[in-house]
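K.L.:
Need coordinates for the below:
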Amino acid sequence: MQGHITIFTDHIRNIDYENVIYFYETSFCNHPDELEVYETARCCVIAYTDPERTVHTANQIRLYFPQMALLLITDVSQPVSDQHLVRITGVGRLRLLYWKENHSEEMLSEIQSLLYPEYPAKSPHIAFILSVYNEEERFSHVQKFAERLQKFIRSHLVEGSIYVIDDGSLDGTQLLLESLENSTSMVINRINRNASPLFKAQQLERNTRKAGTYLEGMRTIEADYYVFVDADDSFFIEDIAKMINVVRQGYYDVVIGTKDMTAENRSFVRSMVSFCKRQICRPFLPSGVIDSQTGLKIMSSVAVKRMFPHLKQELGLAVDLEMMFIAKRLQLRVLQIPVKCIDREGSHIEVWKDSVRFLRSLIDIWRLDRRVR
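P.N.:
Coordinates of the predicted model:
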C-alpha cells in the first residue's frame, strides 16, 4: 500500500476517515510498534482524545521514522497545547487540526499541505462574528452593516464569511435575519465555495448578554482570523480593514480597537462611566491596552483556541475584559489602535445596572488568575 495515510485513533470522535480522506488509501494502526502498517505511509494521522497519548504515539513514530509527516487531531474540550507540541521529536512536518464535524474538508486540506508544501496554501479565511439581540427596531443598521461587509469581502478578501449570532432575541430579529440570509447572493469568486457561507444566521436559545455569542462563534466556526464586531453599523470598514492588515502580518495575536477618544453621539454619563471603568480595569489589561469594552477586536485562530477553554459565558458583557485578562495571562501579543465609532441610539446597555454587574464580574475574572496558565 505505497503512499497511503496511516491513522492512529481511539475512535471516540467517530470520524469517517475513509470518506473524509477520500483522495488517499487509508490504513489503521493500533500501536506504533506495528511498523509494517505505516513504514511506507506518506503521513500519519494521530487522533487520540488524550493529549498525552498523542504525544507518546508521535514520539514513538518519530523514533523509527524521524522525517514522518504527522497530523495531530484535537478539539477544544481537551486540546493538544503548545506545551505538548514542543515535546514532539523528529524533523518531519507537523500540523495540528482542531476537529469540527461540520468542517471535515479541513482534514484533507491539512494532509495536502503536509504532502505538498511546495504549493501555496489557500487564502486565509476571515470570519466576521456579529452579535445581535432584540434588533427588530434597529434592523436597518444591521442590514446596512452586513451589506457593507459583503461588499468588502467580495472586493478585497474573497475568503471571508459573515456570521450573525442572535443572542436569544424575543422580538422578530431572527425572522429578519433569516430573510436577510435568504436574500443574500452567495456567488463569490472563491477557491473553495463550499467551505464556508458568505452569510449565515445562528441563534442561541437564551440571552447571554453577548458572552454566549462569542463562545458559540469560537466553538462552531472554523477560520484563520476572527473579527468580533458590533452589528449596529457603528464601526467603519476602513478601520476594520486596517486591523485585519495588521493582524495578518503575524506579529500580533490580537488587535483591538478603542473608541473612547473618538466615539460620536456619546452621552456625558456614558463617557464618565467609561472613564471610571478604564481606571478600574487597568490592572487586568495587557501592556499598551487601555480599553477592553470597544466592540471591535480581531484575533488569530491560535489566540482563539488558546483563550476558549478559559472563557465563561456567565460573565456576560464583561467577556471583553475577561478576554483581555486571559490574553495577558497567556502572554499573547496584543495591540490596541484608535477606531472611529458612532454610538447608535437604542443600545441595550443599561449604564448603571450593567456597571454594577461589571464590577461584580471583576471578582470572577480575578479568580481566573489561579487557573489560567
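K.L.:
Could you use CA atoms for every contact and neighbour count after this?
P.N.:
Fine.
K.L.:
which stretches of the stretch 201-350 of the chain form helices?
P.N.:
Using DSSP state H, counting those that start in this stretch, the helices of the stretch 201-350 of the chain run over 211-220, 237-247, 268-281, 301-307, 319-329.
K.L.:
And this one, please, so the two structures can be compared:
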Amino acid sequence: MGLFNFLTQGIAIDIGTANFLVLQDGKIILDEPSIIAFNRATGQVLAVGSKAEQMEGKEHENIRTIRPLKNGVIADFHAAEHMIKGMLKLAFPERRGFSPSYRMVVCVPAGITEVEKRAIRDSAVIAGAKEVYLIHEPVAAAIGIGLDVQEPNGHMIIDIGSGITEIAVIALSGIVCKQTVRVAGNVFDDDIMQYMRKQHNILIGQSTAEKIKLEVGAAVYDLPEAPEPYAVKGRDLMTGLPKQVTVTYQDIASCLDKSITKIEDAILVTLELTPPELSSDIHQSGIYLTGGGALLRGLDNRLAAKTRLPVHVVEGPLLAVIKGTGVALKNIDKFKFLMR
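P.N.:
Sure, this is the predicted structure:
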C-alpha cells in the first residue's frame, strides 16, 4: 500500500491559455507559461514553460514554438500531450527513474464541448493519469474563494483569464446559467498593440503590450490613485527606427473600452437569465471577480456602476481556480459533481 501511494500522485492541474499550474498537498509546485518548443526536423521536444517562452519570437527555421491552448481549450492535441508530459517532469524531477501514475483533477472552461473534454482526458491519460476528473473553472473559482457551491444559495462568478471571460451563476453544485466571451487578457493586449500603432505610429510586441497593461492598465478614466505615465519603446512605423512615447492610464482605458463593454453586455445577459430566487441571493452577496483580468484598475467599480450590484475582487484572483481545483482533489468522494 505504501508503494502504491508513493507511485500514485494526487495532483490538481490548471491548463491555462497563458499559464500551466500544478498543485499538490495544497501547495503550488509548478507555475510555468503554457508553451512548448519543438525541433522542426526531428519533432523532438526542446523545451517547455519559461525556457520555451524565451525562444518565442526569436526562433530560427529549425525551432517551432506552440501554445497548445486557444481560448481555454486544446487547439493542438499533439503539442498539448507533450506539454503536459514535460510539465509533469518539471513538477516531479526526482521521479525520473520510474513513471508514477497520477490521480488528476483538471479544471476546464464551463462552455467546453464533449470533444474538447475528450481531448483533455486523452492528453492527461497519455501523460500518465490513472484517474482523470474534470471541474468547471467558475465552480473551481467559487470553491477556491471559500464559497459553498453545494448550498442552494446563488453565487455569481466572473473569471477573466487570458483567453476567455466566463460568467456563471452557481447553485446546488452546478452552473444554473452562464455566458462565455472570447474577450480577456490576450484581447486587451491586442487592443493596446492596435492603439499604439494607430495613435502613436509605433509597433510593439505582445509582451510589451502586457507590460503596459500591468503598469497603466485601467477600465475607468478617473482613478483615486492614478499610476504614473509609462514610457513605451517600440519601432517607428514611418522611419523603422527605435522610438519612445509616453502613455497614461486614461489612454489605455480608452483603448480597452469596447472590449470591456462586451464583457458588461454578457454580464447583463447572464443576470437576465438568472432565476428570480437566485437573483435575490446575488443582490445580497454581489459579484465575485477572479482571474488575472480582475486586477485591471477600476474594473470592479465600472462593473458595479453598470450592474448596480456590489462587485468584489477576491483575494489572490490569479490562484482562485487552482486552489479550488486542489480542494476538489481532496474531496473527490464528497463532490459528486466532478466529471469523469
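K.L.:
Once they're superposed, tell me the TM-score.
P.N.:
Remark: TM-score between the superposed chains equals 0.25 [TM-score structural alignment, normalised by the length of the second structure]; 146 aligned residues with a C-alpha RMSD of 6.6 Å.
K.L.:
which one of the helices of the stretch 201-350 of the first structure is the most hemmed in?
P.N.:
Compared across those, helix 319-329 shows the largest average neighbour count, a mean of 22 (mean count of other C-alpha atoms under 10 Å).
K.L.:
For that one, name the packing helices and strands.
P.N.:
On a contact count with 3 or more C-alpha pairs under 8 Å, 6 or more residues apart in numbering; DSSP states H and E, helix 319-329 of the first structure meets helix 301-307.
K.L.:
Could I get the full set of helices for the second structure?
P.N.:
For the second structure, applying DSSP state H gives helices covering 2-7, 50-55, 77-91, 114-126, 137-144, 185-200, 206-216, 249-273, 276-285, 299-307, 320-330.
K.L.:
And these: which comes nearest Val232 of the second structure?
P.N.:
helix 206-216 (7.7 Å; C-alpha to C-alpha).
K.L.:
which strands and helices sit next to the closest one?
P.N.:
So helix 206-216 of the second structure, by 3+ C-alpha pairs under 8 Å, 6+ apart, packs with helix 185-200, strand 230-236, helix 249-273.
K.L.:
how about 6 Å then?
P.N.:
helix 185-200 (3 or more C-alpha pairs under 6 Å, 6 or more residues apart in numbering; DSSP states H and E).
K.L.:
now the helices of the second structure as JSON lines including distance to Asn19 of the second structure and mean neighbour count?
P.N.:
Listed next are those as JSON lines, based on distance: least, C-alpha to C-alpha, whole Å; neighbours: other C-alpha atoms under 10 Å:
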{"stretch": "helix 2-7", "distance to Asn19 of the second structure": "26", "mean neighbour count": "10"}
{"stretch": "helix 50-55", "distance to Asn19 of the second structure": "10", "mean neighbour count": "17"}
{"stretch": "helix 77-91", "distance to Asn19 of the second structure": "11", "mean neighbour count": "20"}
{"stretch": "helix 114-126", "distance to Asn19 of the second structure": "16", "mean neighbour count": "17"}
{"stretch": "helix 137-144", "distance to Asn19 of the second structure": "14", "mean neighbour count": "26"}
{"stretch": "helix 185-200", "distance to Asn19 of the second structure": "12", "mean neighbour count": "19"}
{"stretch": "helix 206-216", "distance to Asn19 of the second structure": "14", "mean neighbour count": "17"}
{"stretch": "helix 249-273", "distance to Asn19 of the second structure": "22", "mean neighbour count": "18"}
{"stretch": "helix 276-285", "distance to Asn19 of the second structure": "30", "mean neighbour count": "16"}
{"stretch": "helix 299-307", "distance to Asn19 of the second structure": "22", "mean neighbour count": "17"}
{"stretch": "helix 320-330", "distance to Asn19 of the second structure": "11", "mean neighbour count": "26"}
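K.L.:
nearest to Cys177 of the second structure, of those?
P.N.:
The nearest among these, by C-alpha to C-alpha, is helix 249-273 at 6.6 Å.
K.L.:
For that closest one, name the packing helices and strands.
P.N.:
Using 3+ C-alpha pairs under 6 Å, 6+ apart: helix 249-273 of the second structure touches no other helix or strand.
K.L.:
can we see that at 10 Å?
P.N.:
Judged by 3 or more C-alpha pairs under 10 Å, 6 or more residues apart in numbering; DSSP states H and E, the packing partners of helix 249-273 of the second structure are strand 155-160, strand 165-171, strand 174-181, helix 185-200, helix 206-216, helix 276-285, helix 299-307.
K.L.:
how big is the angle separating that helix from strand 165-171?
P.N.:
40 degrees (axes from the mean of the first three to the mean of the last three C-alpha atoms, to 10 degrees).
K.L.:
Could you dump the helices and strands packed on helix 249-273 of the second structure into JSON lines and include distance to Phe4 of the second structure?
P.N.:
Below are these laid out as JSON lines (distance: least, C-alpha to C-alpha, whole Å):
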{"stretch": "strand 155-160", "distance to Phe4 of the second structure": "37"}
{"stretch": "strand 165-171", "distance to Phe4 of the second structure": "37"}
{"stretch": "strand 174-181", "distance to Phe4 of the second structure": "33"}
{"stretch": "helix 185-200", "distance to Phe4 of the second structure": "41"}
{"stretch": "helix 206-216", "distance to Phe4 of the second structure": "44"}
{"stretch": "helix 276-285", "distance to Phe4 of the second structure": "44"}
{"stretch": "helix 299-307", "distance to Phe4 of the second structure": "47"}
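K.L.:
Just list the residues touching the nearest residue to Leu273 of the second structure once chain neighbours are set aside, thanks.
P.N.:
Closest residue to Leu273 of the second structure apart from its sequence neighbours, by C-alpha to C-alpha, 6 or more residues apart in numbering: Cys177 at 6.7 Å. Taking C-alpha atoms under 10 Å, 6 or more residues apart in numbering, we find Cys177 of the second structure in contact with 156, 167-171, 269-275.
K.L.:
do you know how far Cys177 of the second structure is from Ala91 of the second structure?
P.N.:
In this view, Cys177 of the second structure and Ala91 of the second structure are 36 Å apart by C-alpha to C-alpha, to the nearest Å.
K.L.:
And Ala37 of the second structure, by the same measure?
P.N.:
18 Å.
K.L.:
Am I right that Thr325 of the second structure is in contact with His136?
P.N.:
Yes: contact criterion C-alpha atoms under 10 Å: Thr325 of the second structure and His136 qualify, at 9.1 Å.
K.L.:
quick revisit: any idea which of the helices of the stretch 201-350 of the first structure gets closest to Pro338 of the first structure?
P.N.:
helix 237-247 (8.6 Å).
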